[in-house]
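Visitor: Generate coordinates for the sequence data below:
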Amino acid sequence: MSYAPFDWIDDAARRRADAGLVRTLRPRPSAADVLDLAGNDYLGLTRHPEVTSAAAAAAREWGAGSTGSRLVTGSTALHAELERELADFCGFEAALVFSSGYAANLAALTALTGHDSLIVSDAGNHASIVDGCRLSRAAVAVVPHADPEAVRKALRAHCGRALAVTDSVFSVDGDAAPLSALADACRENGAALLVDDAHGLGVLGEGGRGALAAAGLAGGEGIVATLTLSKSLGSQGGAILGPAHVIGHLVNTARTFIFDTGLAPAAVGGALGALRLLRREPERAAGAGRVAAALYERLTAAGLTAVRPEAAVVSVRAPSAESAVRWAADCRGAGLAVGCFRPPSVPDGISRLRLTARADLTDEQIAFAVRTVVATAPVSVS
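Guide: Here you go, the predicted model:
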């Protein structure tokens, strides 16, 4: 009998198809063809001329790639500028730029914990946090979603080094973490608090300075933030912000910093251009929130079930994974791109469409998006 080592892959593919969970890659359409509410371009800066010009200028000066890891040849003067300006903008002492937000979360969780540590992680945290917990070698306690008392109890039961980790804004439903209460629980038990502010930067806080700034927690000795440059800043990459001695520790110990190729200069330049634009036009942050509120109010008024947004994510419930896929496809066919979240991406098993608000949307575009989602909705949710 011959042995086929990958037969199990075909079996797994059949099970995914039967469950309606097959994922496919699709090229992103031109902005002229589809209104994009599926991406995370919260401030509408990805195609902004000032941002794209900054990216192009960086590529011309420093090259298409960074040529090596940050500790060898992958750091440029532009990387250092971005780190200084990010830290200053968000209210932290220092920052460190990574090739992605995913790599930043892996770095923070593995380098700031260890086999003798405890990580307390919210059940709704992003996959990059889940993977960082798995790689950390620490004991991990997964607690109920947005439950500071559960975090407090888990920390109280542990003797030794500990860290609590949470998204600031959860990517599935767009709800915000109770950061002040979580910080209190950590402070009472001598634990650090790590906050992934990917969906808060550029949307929350004064002028878009982020969820930690909004909560008055930015710059605290026991506070570390991770974020992405690929959402509100319209570029690509990630960063960790915190006390200078924490950032120095990461430079020397974080494997996804030491052994990864540095972020490409064009991405650094684009992010820096977007950050400087946001400093000059802080009203963009409030604009994203207004658009999210308008989408929520109009969709719920039409009879759909949506979660009230606390930042720029609007989540609309679907009756099943299969119907969510069809709904998103029908929206795309009508000229509207929306996200489709279903198991295993959603921990509660509830499938959703996810619309991401953009500060640059016109009222006509908002009205078109609402009409399209409502008109294509499965009968059982309308």
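Visitor: can we go C-alpha only for contacts and neighbour counts from here?
Guide: OK.
Visitor: so where do the strands sit in the stretch 251-382 of the chain?
Guide: Using DSSP state E, counting those that start in this stretch, the strands of the stretch 251-382 of the chain run over residues 306-307, 313-317, 336-341, 352-356.
Visitor: out of those strands, which comes closest to Leu295?
Guide: Leu295 lies closest to strand 313-317 among the strands of the stretch 251-382 of the chain, at 7.3 Å (C-alpha to C-alpha).
Visitor: Tell me the gap between that closest one and the middle of its chain.
Guide: Distance of strand 313-317 from its chain centroid, counting by C-alpha atoms, centre = their mean, to the nearest Å, is 15 Å.
Visitor: Mind listing residues that contact it?
Guide: 171-174, 292, 295-296, 304-309, 350-357, 381 (C-alpha atoms under 8 Å, 6 or more residues apart in numbering).
Visitor: what's the answer for stretch 186-198, then?
Guide: 101, 105, 152, 155-156, 161-169, 182-183, 210-212, 222-228, 231.
Visitor: this one as well, want them side by side:
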Amino acid sequence: MQEELKQLEQKSQLRSLHETTILENGWILRDGKKMLNLASNDYLGLSERFNKTNVTELIEEEEPISSSLRFGSTASRLIVGNDPIYREFETQFASFKGTEDCLVFSSGYMANVGVISSIIGRKDVVFSDRLNHASIIDGIILSRAENKRYRHRDVEHLEYLLKKVDLNQKKLIVTDSIFSMDGSVAPLKQLVELKNKYGAMLMVDEAHSGGIYGMKGQGLVHALGLTDEVDILMGTFSKAYGCYGAYIAGDSILIQYLMNKARSFIFTTALPPINIAAIKQNWCRVKSENWRQKLLLEKSAWFKQQLQSRGFNIGESESQIIPLIVGDNKKTMEFSTLLQEKGVAAVAIRPPTVPEDTARIRFTIMSSHQDEDLKKVIEYIDEVGECLKVKK
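Guide: Next comes the predicted model:
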């Protein structure tokens, strides 16, 4: 282990933990230093409100749903962990997503791993975008299905692979809606066409589009009018919703099947009821305060334009996730360190999280960021980029 850690350090791939406290308006304390947070997934700034929300008030607001919003559920939902607040929320959220039913999981990782490994097996085939999240990849590995990876967003390559598979074989196409390290958007309409043409199931991970796209934040699939065409909708409450947990939405047969087959649902303690109450509160804010989404997308577009106009490579970003691609691991770490010295939380993303020679700073915009703060960040990035000669 020690030898492997040394090798990671030599390749500038060694990771470590940093103490972080969330403040307000997009600021954090990182290792005791105040920094503008451009590294989290708190896109709508909703996690900030729980720093000053009185827990007693939260419980009192949810009193009609559950008489005791506890901090521990004590068991899996199939044993005695299924507080009434769960089913109440899942029914409401399914209606919001436009599906028959919904099932809450403890995390996005557990949702993807549990769902994929339960709905396909050894004799089946899964088609996965090369840049899909690690949780999707791990779910495929656990399923033991044949894994065919198609080039990023390349529907022609996907169709080529689909043509080579027996028409009667069970097939699953799985993709992120917005790719977490690139900010690019999946070609969902074309994927639906291929799914129908070749008799496959389609699963879309909306972790980074849920709460942001759609009139009330239903997600990118809903915004494109494709809800009825996607078999499995997955999303998280840990990003735009500012809480913790995940969900699978689909028809009632799918949800009943997962209750009986998804090991990451069956064999884990349920989320605390107080957590579900917090999710519900922030979900209501997302639906009623769509000015947050509008601000986020406006600020993101401005930030991308500023980086591009200064000659930085932001790849194919079309969202609030904006990579500044540096390439070299060591130089990326230097870029990150210099920005943090200037008070900008800009975290370096290196292989194996991203492909070799594409190390980057992953910027994520929040609706709560102040315009004057973002302008200063652009100036800092420009200064560091000139110093390190990191431009196209």
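Visitor: Who are the contact partners of the residue nearest to Cys133 of structure 1 when sequence neighbours are not counted?
Guide: Closest residue in space to Cys133 of structure 1, ignoring its immediate chain neighbours: Leu109 at 6.3 Å, by C-alpha to C-alpha, 6 or more residues apart in numbering. Neighbour list for Leu109 of structure 1: 129, 132-133, 136 [criterion: C-alpha under 8 Å, 6+ apart].
Visitor: rerun at 7 Å
Guide: The contact partners of Leu109 of structure 1, taken as C-alpha atoms under 7 Å, 6 or more residues apart in numbering, are 132-133, 136.
Visitor: One more: Thr227 of structure 2?
Guide: Thr227 of structure 2 neighbours (C-alpha under 7 Å, 6+ apart): 98, 221.
Visitor: now the equivalent of it over in structure 1: how far from Gly174 of structure 1?
Guide: Counting by TM-score structural alignment, Thr227 of structure 2 corresponds to Ala218 in structure 1. Distance, Ala218 of structure 1 to Gly174 of structure 1, by C-alpha to C-alpha, to the nearest Å: 21 Å.
Visitor: can you put the strands of the stretch 251-382 of structure 1 in TSV and add distance to Arg60 of structure 1?
Guide: Output for these, formatted as TSV (distance: least, C-alpha to C-alpha, whole Å):
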stretch	distance to Arg60 of structure 1
strand 306-307	44
strand 313-317	35
strand 336-341	33
strand 352-356	32
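Visitor: In TSV, list those along with mean neighbour count and distance to Thr46 of structure 1.
Guide: Conversion of the strands of the stretch 251-382 of structure 1 to TSV gives the following (neighbours: other C-alpha atoms under 10 Å; distance: least, C-alpha to C-alpha, whole Å):
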stretch	mean neighbour count	distance to Thr46 of structure 1
strand 306-307	18	26
strand 313-317	26	18
strand 336-341	23	16
strand 352-356	26	14
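Visitor: residue ranges of the helices in structure 2, please?
Guide: 2-10, 55-61, 84-97, 108-119, 134-143, 155-163, 188-198, 220-223, 252-261, 263-266, 273-288, 291-309, 329-341, 371-388 (DSSP state H).
Visitor: So which elements touch the last one?
Guide: Using 3 or more C-alpha pairs under 7 Å, 6 or more residues apart in numbering; DSSP states H and E as the contact definition, the elements that helix 371-388 of structure 2 packs against are helix 329-341.
Visitor: which other helices and strands contact the helix it packs on?
Guide: Short answer (3+ C-alpha pairs under 7 Å, 6+ apart): helix 329-341 of structure 2 packs on strand 348-349, strand 359-364, helix 371-388.
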